[in-house]
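1. please find the sequence and the predicted model below.
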Amino acid sequence: MKITKIFMSIGVASALTMQFSACQQAQRENPLLQESTIAFGAPDFSKIQTSDYLPAFETAIQQTRDNIQKIVESEDSATFENTILAYEESGRLLDHVSRIFFALTEAEKTPEIGDIEKKVQPMLTELENEISFNKPLFERIRQVYDKQHDTLTGEDQKLLEEIYKDFVRNGALLPDDKMERMKAINLRISDLQQQWGDQLQEATNNAVVWVDKKEDLAGLGEAGIAQCQKDAESRGGKAPYAIVIVNTTQQAILANLDNRDLRKRVFEASIHRADGTGQSNTFPIASEIAKLRAEQAEIMGYPNYAAYSLEKTMAKTPENVYAFLKNLISQYSPKADAETKAIEDFARQTEGADFQLQPYDRFYYSAKMKKQLLNVSDDEVKPYFNVDSVLINGVFYAANRVYGLTFKERTDIPLYHPDMKAFEVIDKDGKTKALFYCDYFRRPTKRGGAWMDGFAKQSRQWNQLPIIFNVCNNAKAPEGQPSLLTWDEVTTMFHEFGHALHGILSDCQYNRLSGTSVARDFVEMPSQFNESFASIPEIFDHYARHCETGEPMPADLKERMLKSINFQTAYALGENLAATCLDLAWHMLPSKDIPTAEKAAEFETQALRQIGLFNPQIPPRYSTSYFNHVFGGGYAAGYYSYLWTEVLAVNIADVFAKRGALDPATGQDMRDKILSRGNTGDLMQMFTDFTGMAQPDASSLLKARGL
């Protein structure tokens, strides 16, 4: 999942109704500064123009400054109401504008939106610096913390704790000289991450592999070839066909390409998209970001950025993370070696005894091996995974069975792109619970990957229902043809909707604490758990229907397909472990030891060798030069959380399996004890309250992966 690139540190929230200052009243014609007339207070994209964003940011930033100044200048003694709640309220308009704008920078980033982003990001970072290092403001917050912390209860106490600790972690207690250095670092990192996002998106788009001859695409089938033709047309038509590079190292299309030279071109286009081999080189940005983060940690008194970052997580320390990872690596490595040998031996049956398996061959021969051993292939099952059926009859159906939710499409809600859809979410008591958008198809203006976020978070304080969206990068079929998914894309839809449920089912008083506002190594748990519903027979049978006939997947094919889910899964675990260890390697170093851009590739290789994960056959899911989670997003020293939370998810799935996989009472228990609670309590205690387990049981992870 991607953390929203908005001004989260001031703890702001959108609301159905907003009170505007006189300054805002003068700009009522700007729809971003008016109360929306759309249901739920949803963004009115039929009225919002690109030119509205910059003036809206200017107004919202000034309003935030004015609100902070009022808190600071108050002559009344600091209290929870006049300081903490006032601070929570101070940036509501800015949050409203930011959530709408940054949704577009991720999913519909036109050149005009990109130009505005370059102007807005420094403005937001400057404001964040002003607030984080505002000594009179922090003094009032500290007074409330010292006087009222022990007398407050529940969410009031938690809100105070989060705000106070955030200020401390951001450097509010630093001496003046170090404060100034932290401000400069914050501004520079903001600028670098802006450059990273622009450069990586451009590099990935430029990494398209152009194909002149249809026969070179042998193995794809007519639907796959038609998709390559459509992708070529949408990207300028430099050749009749184009293979688009997705965000990860490996490319799913390699499983079907018979042409080995083309497989090599595709793989190398992926791994070299941004390492300087071609038009782009992001290593200088990654190196400088890592160095600045390390310096931040040192200023705050920590040995490295990982130690600083992990303090707020369930894992707590890098040592705990490494202990977790090393246990997995020791069990995984022999299985990975055996898997590689089996694939190479299989390939040699047809290619000869001297054939040397390369990373761009792995998916191809693994798919053929799966076809021979299990008699199943992607081409055989994809007609049963129509994106619309997966959504309505799978994702939504599971949410209905387990949580009692129903979904009504709202064609009256304005959208930012015609490929989107909007649904009203209705709870089992008949009351409206949320608004949910989905945007599932790739396009050049959308960054790679899949994510969840929201135009508004749930908040009882402001009577705000959640307005949540999911974004994916599935291929959209040519006009008149159904858009079909791979199994991995099916589970991705379930995954991202697990995040959406965390936002939709939130029932918290304060915006800052609601929904997915939890530690990284907890936030991926609801999403990973929700993937389990994709293969539950009753759910699977409901959505896995032929795109033309509507018939369910035949029983024999279904059995073969479900058996194939855990076929040769060492690769998936290995690429994740390698990426996780790369992330930690960059963020475990002191600033003086951060490698330069010229040494970055060598450092990556050494880091993987040192921990026993250097394996050309199983490269990292993301290499440094395109590791957007870490250098462009909020997962620095936190990519391990996908594996960490998978353990939590497997433990929770075991509870559901024991009680009944689709048992509504268990679903309600999950709502009450985890999904509705946001960050209002201790996260480990939430896990314990639901599972009855004092600690997560990591032993079930490899079993769940078929290893």
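-> Right, received. Where do you want to start?
2. switch to C-alpha atoms for all contacts and neighbour counts from now on
-> Will do.
3. now the strands: where do they sit in this protein?
-> In the chain, the segments counted as strands under DSSP state E are 209-211, 241-243, 406-409, 421-426, 432-441, 451-456, 467-474.
4. minimum distance to Ala597: which of those has it?
-> strand 209-211 (26.3 Å; CA to CA).
5. next one: that closest one to chain centre, how far?
-> 29 Å (CA atoms, centre = their mean, to the nearest Å).
6. pull the longest helix from this structure.
-> helix 318-351 (DSSP state H).
7. check which helices and strands that one sits against.
-> Other elements packing on helix 318-351 under the criterion 3 or more CA pairs under 8 Å, 6 or more residues apart in numbering; DSSP states H and E are helix 305-310, helix 359-374, helix 570-587.
8. check it against this one:
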Amino acid sequence: MTDASLNPLLTPSTLPYALPPYGDIRPEHYLPAFEQAFADHRAEISAITRVRSMPTFENTMEALERSGELLGSVARTFYTVSSADATDAIQEIEETLAPLMSAHNDAIQLDGELYWRVKTLHDHLDTTDLEPEQRYLVERHYREMSQAGAGLDDAAKARLTELNQRLSTLTTTFEKNLLADTNDLAVVFSDPAELDGLTEGELSAAAQAAADRGLDGKYVVTLTLFTGHPYLSTLTDRESRRRIMDASRQRGSRGGAYDNREVLLEIVRLRAERARLLGYSSHAAYVTSDETAGSPEAVHDLLRRLAAPAARNAAREQQALQAIIDAGDAPFALEAHDWAYYTERVRAAEYDLDRTALRPWFEAERVLRDGVFHAATELYGVTFTERHDLAAYHPDARVFEVHNADGSALGLFILDLYTRDSKRGGAWMNSIVSQSRLRGTAPVVVNNLNVPKPAPGKPTMLTLDEVTTLFHEFGHALHGLFATVTYPHFAGTAVFRDFVEFPSQVNEMWIYWPEVLANYAKHVDTGEPLPAEVLEKLQASEVFNQGFATSEYLAASWLDQAWHSLSADQAATDIDVAAFEASALADIGLDNPVVPTRYSSTYFAHVFSGGYSAGYYSYIWSEVLDADTVEWFRDNGGLERANGQRFRDRLLGVGGSKDPLQAYREFRGRDAEIEPLLKRRGLAD
């Protein structure tokens, strides 16, 4: 494909909200479009640096914000597909593209003449009359270019570019290996008796997954991104639970073509070397220096403060589970694959609550429309209309148009609910089009989950964890939809990494909110609402199993910090991945083999192929703000339009155009307090 006029990626979309015409885009269109976009962006930057007059906001910052529009459009279009529908052809393109994209980004971020112009504006900020968003834009570009290495000499920049390109290739390899090994290790069962405990819909999904692989008459349980699996809480066959857990924990570490151990070790070495080149003691110091945390020490202090009480709570929970087993006919020692199953037994005994029996009340369509959308409408006045005339990148991805309370158009929301072999694990939000007054664009945002898809005609029943994930990811979507900024640099969720999870966590509060729950939690067959006493039991049991949940999360966060706190010299030594993990977990007291880390290193996609390196702590860091915010909503009447408008105006709506902690103070009236989080997780004294 050489004729640009025939490449749909190089022609402005005529669809509403500039939604890409995915039906017209073929894999061979992407690389030529990227090549053109790279060239255009370089020319735009060159036009800025060739200006002979002294830097002004208009001829430097505004011009910089206008540049790269084509590249941003092509990249968001492609990376949406590469994460959610990564065919072999798409994966090959991504591997080719990774070093090219890295080299291009470095060419912009390390451009000495551009840096001089930005630095000049920054040095004279106090003598300029800029609006707050304009001033913050200068500060952020200067900070980000400085941290990227724009002030280094030419030799250091050359080495930095080599490191960045190699890292981009390695992180792409890590993700490709993980996807392949996750698919390869999907567990095949021959007898439905082995899957006793699954619902009819779950068994149907397993049969459909097998049929999709040409294994008619069998059942396939695909693996989730994290160590555990939702089915472990209900499968009565202990050997089936063991097989699923063992398969999950083997990913990326069993030798062969998909082994990620050497890949991650090289990533760690190169990140540490890059940090030293940039003047930092470690990659963690480099990352946290431009987050709200400020330093690895602040992160470590929080994690250690929480780890000891979490481990104690997990040990008490373990004793309770062992007591249930010991009371049975054939006692045995509790193992990791037993935890979820016996947790539900204890929950049933102590709270008279069987969470696994609640799935008939969580039919996916009703949860979406009468729960997720309903809460947003009540809080913010926004409404959602499905656009069957608009096609996304995959037949399973559904498009909804979003309008404000006054009827004005806001943007598009795309939901891609189901798992498939071409989709990476986990759940996430991303933008296809970002909002900007400067460019006149409105947001198009996507939520991806990995819910097993039942056979045609069968309803999709969600677990309570999947309901939580849907509300959580929609919190990110709202952030992407509501952020209203002038400059694209601040669009949507472009905030500090350890703040970005805050809005999504806040949105989880509405799951159990009585008016919301009563609207969506209705039995799929009878329409009967979830009994009030069940809600009371759910709320009473919220702290139950928090020792396990907090421990497995903190263990993963500590692993991330341990790897990325290594100096360049330490990272250059011969490291055994399994031994390093064991030592790190022992160091923080989270080395209980019955409570495995949520992610082991070889399948820790967040930090070795995603954007959370040295930043997985962000979830608990943001949860401090989240828990404090939930207290505010409760104290101020809860699900009310005035409350939603305040939250939208002062937090979600500012995107990245303001220091996030300043925005939080303007919303809350003070800094966040940690006590609500400690109480929520059962960690208070």
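-> Happy to help now that I have it. Please read these numbers as outputs of a predicted model, since none were measured by experiment.
9. just give the TM-score of the two.
-> Overlay of the two chains. TM-score (TM-score structural alignment, normalised by the length of structure 2): 0.97; 682 aligned residues with a CA RMSD of 1.7 Å.
10. with distance to Glu531 of structure 1 and mean neighbour count as added columns, please give the strands of structure 1 in JSON lines.
-> JSON lines is the format used below for the strands of structure 1 (distance: least, CA to CA, whole Å; neighbours: other CA atoms under 10 Å):
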{"stretch": "strand 209-211", "distance to Glu531 of structure 1": "32", "mean neighbour count": "20"}
{"stretch": "strand 241-243", "distance to Glu531 of structure 1": "28", "mean neighbour count": "24"}
{"stretch": "strand 406-409", "distance to Glu531 of structure 1": "19", "mean neighbour count": "16"}
{"stretch": "strand 421-426", "distance to Glu531 of structure 1": "20", "mean neighbour count": "20"}
{"stretch": "strand 432-441", "distance to Glu531 of structure 1": "17", "mean neighbour count": "22"}
{"stretch": "strand 451-456", "distance to Glu531 of structure 1": "14", "mean neighbour count": "25"}
{"stretch": "strand 467-474", "distance to Glu531 of structure 1": "15", "mean neighbour count": "25"}
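11. to Lys158 of structure 1, which of those strands lies closest?
-> Of all the strands of structure 1, strand 451-456 comes closest under CA to CA, at 20.9 Å.
12. how big's the offset between that closest one and structure 2?
-> Here the mean offset of strand 451-456 of structure 1 against structure 2 after fitting is 0.7 Å, by mean CA distance after the TM-score superposition for structure 1.
13. ok, stretch 117-132 of structure 1 next?
-> Compared with structure 2 after fitting, stretch 117-132 of structure 1 deviates on average by 1.5 Å (mean CA distance after the TM-score superposition for structure 1).
14. where does that stretch end up in structure 2?
-> Mapping stretch 117-132 of structure 1 onto structure 2 (TM-score structural alignment) gives residues 94-109.
15. for that stretch, what is the distance to the chain centroid?
-> Distance of stretch 94-109 of structure 2 from the chain centroid (CA atoms, centre = their mean) equals 22 Å.
16. rewinding a little: Val518 of structure 1 is nearest to which of the strands of structure 1?
-> Taking CA to CA, strand 451-456 is the member of the strands of structure 1 nearest to Val518 of structure 1, at 13.5 Å.
17. and stretch 300-320 of structure 1, which stretch of structure 2?
-> Going by TM-score structural alignment: stretch 300-320 of structure 1 matches residues 278-298.
18. quick one: buried residues of the matching stretch?
-> By 16 or more other CA atoms under 10 Å, the buried positions in stretch 278-298 of structure 2 come out as 278, 280-288, 290-293, 295-296.
19. quick revisit: how far apart are the longest helix of structure 1 and its match in structure 2?
-> Once superposed with structure 2, the aligned residues differ from helix 318-351 of structure 1 by a mean of 1.2 Å; criterion: mean CA distance after the TM-score superposition for structure 1.
20. next, count neighbours for the aligned residue in structure 2 for Gln372 of structure 1.
-> In structure 2, the residue matched to Gln372 of structure 1 (TM-score structural alignment) is Ala349. By other CA atoms under 10 Å, 12 other residues sit near Ala349 of structure 2.
21. of all the helices and strands packed on helix 318-351 of structure 1, which one is nearest Gln331 of structure 1?
-> Gln331 of structure 1 sits nearest to helix 570-587 of all these, at 10.4 Å, using CA to CA.
22. what angle sits between the closest one and helix 359-374?
-> If you take axes from the mean of the first three to the mean of the last three CA atoms, to 10 degrees, helix 570-587 of structure 1 sits at 150 degrees to helix 359-374.
23. helix 570-587 of structure 1 vs structure 2, mean deviation?
-> Taken over the aligned residues, the distance from helix 570-587 of structure 1 to structure 2 averages 0.5 Å (mean CA distance after the TM-score superposition for structure 1).
24. and the contacts of that helix?
-> 290, 293-294, 304-306, 325, 329, 332, 335-336, 339, 594, 604, 607-608, 611, 613-614, 618-624, 630, 636-640, 643, 707 (CA atoms under 8 Å, 6 or more residues apart in numbering).
25. likewise stretch 627-643 of structure 1?
-> With contacts defined as CA under 8 Å, 6+ apart, stretch 627-643 of structure 1 is touched by 2-3, 5, 193-194, 196-197, 286, 289, 305-306, 309-310, 321, 520-522, 524-525, 576-577, 579-581, 583-584, 587.
26. what's that stretch aligned against in structure 2?
-> Aligned by TM-score structural alignment, stretch 627-643 of structure 1 falls on residues 604-620 of structure 2.
27. what do you get for stretch 99-106 of structure 1?
-> Using TM-score structural alignment, stretch 99-106 of structure 1 pairs with 76-83 in structure 2.
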